[in-house]
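Participant: Provided below for reference: sequence and predicted model.
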Amino acid sequence: MPTTAPAAQNNSSRRRKTSAARRDDEAPLIPILARKVREVEAKAQRGKLGPTNRVKFQVIAFLVREERARVKAEAELDAGARAELLKRLDGVATILAKTAARDTSLIQLLEVDQATSPVARRMRRDWLIESGAELPPDELIITDVAPVSQPVVPAALAERQVVPPAIESRQMANPFLAPDLTAAAPQSAPRRRLDGWELMGPLFKAFETGAGGSAASMDLPEVPEFDRLSPKGLEVMAHQSRFLESVREGHRSFLLADEPGLGKTAQSVLAASVAGAYPLLVVVPNVVKMNWLREVGRWTPQRRATVVSGDGRDVDAFADVFIVNYEILDRHLSWLGSIGLKGMVVDEAHFIKNLTSQRSQNVLALAGRIREQVRDPLMLALTGTPLINDVEDFDAIWRFLGWTLGEKPGAELMDKLESTGLTPADKAFYPEAREAVISMGIVRRKKKDVAADLPDKLIADLPVELDDEFGRSVRQAERELGERLAARYRRILEARGDRGLAPGEIDDDIVRLVAHNELEESKAAGTGSENVFTMVRKIGQAKAHLAADYAVQLQRSVGKVVFFAKHIDVMDAAESHFAASGLRTVSIRGDQTTPARQLAIDAFNNDPGVGIAVCSLTAAGVGLNMQAASNVVLAELSWTAAEQTQAIDRVHRIGQEEPVTAWRIIAAHTIDTKIAELIDSKQGLAARALDGEAVDPGSSDSVQLSALMHVLRRTLGGE
């Protein structure tokens, strides 16, 4: 009986599968490496790799070299099988090279003599065991290298250090710090069951998937019967009181992730009082230094606070609370590390999410010095938006709090993970691991749960038509960008040959590659060429008059309005329009001195004659209280959902008595519309990771990358 065509195809398919299976039997590690390198590639396409995936990249490179040498030396392989296996290893190496081309900091990890960490060696061991390899005993047991104490002041910053004269007086008045005898060197811990596992990746995954489905907030004590903390004329709210009771019971490290507007500053000031954590260092964005000074005076009037500015000439050396902004911290590391700090607060802690930045390294170095000097210091990380694009945004915050040591959990968290009796190979490990981290001190409350009397918040989109010459030039620039991206896409597709695409089908991998390359070139070029950043800026300029005119009409009907823009020229254009309309305004910008900024905020909140506050989205989007208004106009869109939320919550916070409406001015028929949609979609990661909501976290791609992919797909006819 003749063989039918389908049967022949099935037989051919079976032969291919049998051949592939036989090759996998000859080199079972290669499929594992192929799977792992695709995971790394996918992460790299969404942005720079975090610590866990950098280690994974390094281990793949090591094992590719080892496996290539093994295949070449394997005498039992015939020439055809050896060539096929080497070809597959070359494929893995090619993906590594392309990934390193996107993030050049990875290139050094490809060096043959690059030292490997215990985490990397454990990862290598686990993959080899998964492939069925038999390892010698010395490769099965991997011990950690004792950590080397890093100086608070790196050599590169040594010459920049200043010591204010007043600080010298303090040090002379008390030349010897009283030793904290409880801060003895930790004893070496016994070997534990999880010591051999790579755990940071699973911990991040536990939050990324929202494992367990519960809100990320530790158990807190009940509200005490009596309010023992509020100074005269003020009252601690119930959710604040429960947090402070936890401090009273001895808890000392917190990620205070309450939604913006729920009084994190007041809670921190009172927590220092409850814990007696003085001297206390508070590291803040420049825009809120004066607000912190005021809040210390309001909630703990018996304590002295001082603001560190410039070289610290006017600092009160004998203060209880030292308030310094991120930008000048590098000059003051030396004396801050020597005055015996017993607590540290990092406000807007998502500012330190980039571990390679000097800002983050300065904060982590001081935190390490405090833990060396004091047993159980008060360490508070404050941010209502800890996750911006990726769950590894947690990494630096966890390090600051001492919960993790970078490559592995700290001793206390490790004990909690040990007590589960599970490993990352068990599905049940992930909800247990998430709860273990939460119990370390994550406190997350939402306005709707703890401030029942707080009015509603609404975000309303107002599409506007850019029908003038400016608007036409914006749409033309967007078309030209789309055509430039499409031309690159077609060149790559032609160079790679037939990829089995159906007519009209779009290759998403190439779309992502083209968009990623365009984004990197745009960042490097700055404002000197036409790119997605200059286009969005043009859209803001084109919307400036329309947004300002809407704010004028709004102010005349509802009263005070907060007007946010991203670029200075848009703020300038709006202020000119407000002046021509006869409105008094104040301006809050990044180049203002701290006292001038606070005067502007006070005038807006207290002077009935001031109608509009014109604010920089980046300089005024955090830490400020502008609840005299209940309407916000967003003249330009941010690149992150967190920045938009922070801006709106300058108005929607405790003490607000009116429903809050944020009016987003969106340029119709432009990329602006897609950016607004992408910003809204980015809320999913935080909702799943922090609030335990069963929502799709969406892509972890940045808004910029997603917007460029949209422009390209639309030009190709895919959207």
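Facilitator: Yep, it's here.

Participant: C-alpha only now, for contacts and for neighbours.
Facilitator: Will do.

Participant: check which helix or strand covers Val614.
Facilitator: strand 610-616 (DSSP states H and E).

Participant: what about versus this one:
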Amino acid sequence: MPASVFVPGIEEEEFVARPGQRSTRTRRTAPRNQRRVRDGDVMSVIARAVREVEAAAERGRVTPAVRTKFQVVALLVREEHARVRAEESSTPAQRAEQLKRLDGVATILAKTAVRDSGLLALLAEDAVVSDAARALKREMLEAIGIEQEPEEVAPPAPVADVAVAERRVVPQSVVSRQLANPFLAPDFSAAPPPVARPRRLAGWELLNPLLNSFERAAGGAPACMPLPAPASLRAAGGRELMPHQAQVVAAAAEGHRTFLLADEPGLGKTAQSLLAAEAADAYPLLVVVPSVVKTNWAREAGIWTPHRTATVVHGDGDTIDGFADIVVVNYELLDRHVGWLGGFGFRGMVVDEAHFIKNRTSQRSQHVLELSDRIRTRTLRPLLMALTGTPLINDIEDFRAIWQFLGWIDESKPLGELMEALEETGLTPADPGFYPAARRCVIDLGIVRRRKVDVAADIPARRIADLPVELDDKAGRSIRAAERELARRLVKRYESALAARESADVVEEIDVELVRKVARWELKDATATQTGENVFTMMRRIGQAKAGPAADYAAQLARSAGKVVFFAKHVDVMDAAEETFARQGIGFASVRGDQTPSARQRHIDAFVNDPDVAVAVCSLTAAGVGLNLQVASNIVLAELSWTDAEQTQAIDRSHRIGQTEPVTAWRIIAAQTIDSRIAELIDSKAGLAARALDGSDEEVQSSADVQHEALVALLTDALRA
């Protein structure tokens, strides 16, 4: 047994040492009439109780009373461990002897729990201390003279919390693993002692300046932490790494433990993270991914770390291997499994497509942050890796949740190493040199950003080619009529707002600020209601009208140039395209968000391996991340994304390491509609990551306001007409 015993699921109580007497047990303050008690009294009670529990388990008579006594012994062992370790009046030898006796009791508890899974459940992280256990514990302690304060009755759990708890599961194979090692103790023995230093920046608000430091990045500013030269480019099994991949593995081998791996899509982040975990011995390893790629992650683990077992969580986890080295779970299942995952003993965690957690209020973000926090509380310097080729989709705020996952910041301030690094700069946010220095501090914590052009020059070029299509049929006429009606509504709203002003001044020119306000009002209404014509319904109708021409062009490419990836946002557009391919005798695979992982993987494998499957019809949201579709060099974007990042992710399913042909993305644009305006806006707002991460001089703009800017342009054109 380890030097300290940890019983999962048992809350610690405080132990308050008073002058002239031994530590007393209390919830908040010691009882007024606390009697002096010998340590041996408590130990004798624990020893007698654990022998009774052990004897009952050996006879196979584990009654409810025995389970209650088992839980009380576990509680007392935990409390005595904490008290003994905090005892200042004892000599080291006395403390060692007391801890040795407690470890003996813990060993008996562990062996007894193996006999009955119901006993093991009492040691689980989410175990509830029963009323009977509380009463028995109070009775046993008061019998030897330790008085207990009345416990406050906890309020009933909110209905929402009860519903969440009911959904949570613990797979049987995980129970088996816990049976094999029921006492999982945190180990911080190697932690360096805290150093008390004056905090020059203690009174400063630092998070916003840190984020702003990336917006203010000058041309040529560094985007990557210093990385060591790799000693070898060979991985397990003889596979060869590219130099940029081997650098990250070497950094992990040298002791670096937090990475925002933000390489451009297609540069092999999966292999880097798996081999970094191997170099850091960060097992068991938790990998959180989008559902579309979790099966592929298990395959990649088999390729890059073949001597490690990987398991994938599906549904309630009935099929997982509780003893695996690598556990792969998708974001959508975290609410069901976060309980046991938090107590599994992971020494590393990888979050793939980490921009999925940019909204810190979302449930999946909260689960990811909870898991990383629990891993850090149990493991000294765990390996934490956030993987994303597009860390900034909307604005600089997207960094917050990722930095928090990595333990660099909390909700309000920098933490640990980052705070120390900022202190060492000798600067404050009032100093002009603070912002480049602060950016450097963050990057040195583990931001790794490499571009294809710099580290994989042998990957052929890519280009985006726009193909305008004329919508001259009934659907096209209807779309243009709806666009005119939307413009008239915006003009009417603008004129009403202008007339309502108190000022009698005549406005000769267009009031640009009012135009932007009207566009914001319209966008807010469109987001809040599902009825009527708005910018979102118009874009969907445009996508439906483009489905036929886009599918025809993809079929033409498939016949003349080989395999093609066809991306669309909406299911009805995918359906229409697949009907076209079926009618023309073009074999296709379908990759959608509502498929099971095994079905989705069958379609992907068919597209990659079957020469008769010429087109992969893919959901832009479900298949735009994590997949390797480099077998195709032509991509058809039937519908526009709202962000350049989403568009880039889709293109980079083909434009990645291993591609041997130039990649062309054919954007199908509905001419003379708002579609063409949105395409221009997407292209104009592609500079955020380039400036913030790559040190480019491109202007930083938010990608979140494309809809707003489209409405501004529509209203401005209507007012000028």
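Facilitator: It's in. None of these values were measured; they are calculated from a predicted model.

Participant: distance of Ala515 of structure 1 from Asn531 of structure 1?
Facilitator: Distance of Ala515 of structure 1 to Asn531 of structure 1, computed by Cα to Cα, to the nearest Å: 11 Å.

Participant: comparing these two, which shows the higher neighbour count?
Facilitator: Ala515 (25 against 22; other Cα atoms under 10 Å).

Participant: any idea what the more buried one aligns with in structure 2?
Facilitator: Superposed on structure 2 with TM-score structural alignment, Ala515 of structure 1 falls opposite Ala519.

Participant: for that match, which three-state class applies?
Facilitator: helix (DSSP: H, G, I helix; E, B strand; the rest coil).

Participant: distance of it relative to Ala253 of structure 2?
Facilitator: In terms of Cα to Cα, Ala519 of structure 2 sits 53 Å off from Ala253 of structure 2.

Participant: which residues in structure 2 does the strand holding Val614 of structure 1 match up with?
Facilitator: The aligned range for strand 610-616 of structure 1 in structure 2 is 613-619, by TM-score structural alignment.

Participant: repeat for stretch 641-651 of structure 1
Facilitator: Alignment of stretch 641-651 of structure 1 against structure 2: residues 644-654, by TM-score structural alignment.

Participant: what about the residue of structure 2 most remote from its centre, which SS state?
Facilitator: Most distant residue from the mean C-alpha position of structure 2: Ala504, 54.1 Å away (Cα atoms, centre = their mean). The three-state assignment at Ala504 of structure 2 reads coil, by three-state DSSP.

Participant: Ala155 of structure 1: neighbour count?
Facilitator: Neighbourhood size, Ala155 of structure 1 [other Cα under 10 Å]: 9.

Participant: typed the wrong thing, it's Gly717 of structure 1
Facilitator: 11.

Participant: and the helices in the stretch 101-250 of structure 1?
Facilitator: In the stretch 101-250 of structure 1, the helices defined using DSSP state H, counting those that start in this stretch lie at 118-130, 137-140, 165-173, 200-208, 238-248.

Participant: for Phe564 of structure 1, find the nearest of these.
Facilitator: In terms of Cα to Cα, the element of these nearest to Phe564 of structure 1 is helix 238-248, at 29.7 Å.

Participant: the closest one against structure 2, how far on average?
Facilitator: Here helix 238-248 of structure 1, set against structure 2 after superposition, deviates by a mean of 0.6 Å using mean Cα distance after the TM-score superposition for structure 1.

Participant: what range does that helix cover in structure 2?
Facilitator: Using TM-score structural alignment, helix 238-248 of structure 1 lines up with residues 243-253 of structure 2.

Participant: residues making contact with the matching stretch?
Facilitator: The contact list for stretch 243-253 of structure 2 (Cα atoms under 8 Å, 6 or more residues apart in numbering) reads 227-233, 268-269, 271-273, 275-277, 279-280, 455.

Participant: give the buried subset of those as a PyMOL selection command.
Facilitator: Here is the PyMOL command that selects the buried residues among the contacts of stretch 243-253 of structure 2 (16 or more other Cα atoms under 10 Å):
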select buried, resi 227+230+233+268+269+271+272+273+275+276+277+279+280
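
Participant: ok so, going back, buried set for the match of stretch 641-651 of structure 1?
Facilitator: Residues 644-654 are the ones in stretch 644-654 of structure 2 that count as buried (16+ other Cα under 10 Å).

Participant: thank you kindly, that will do.
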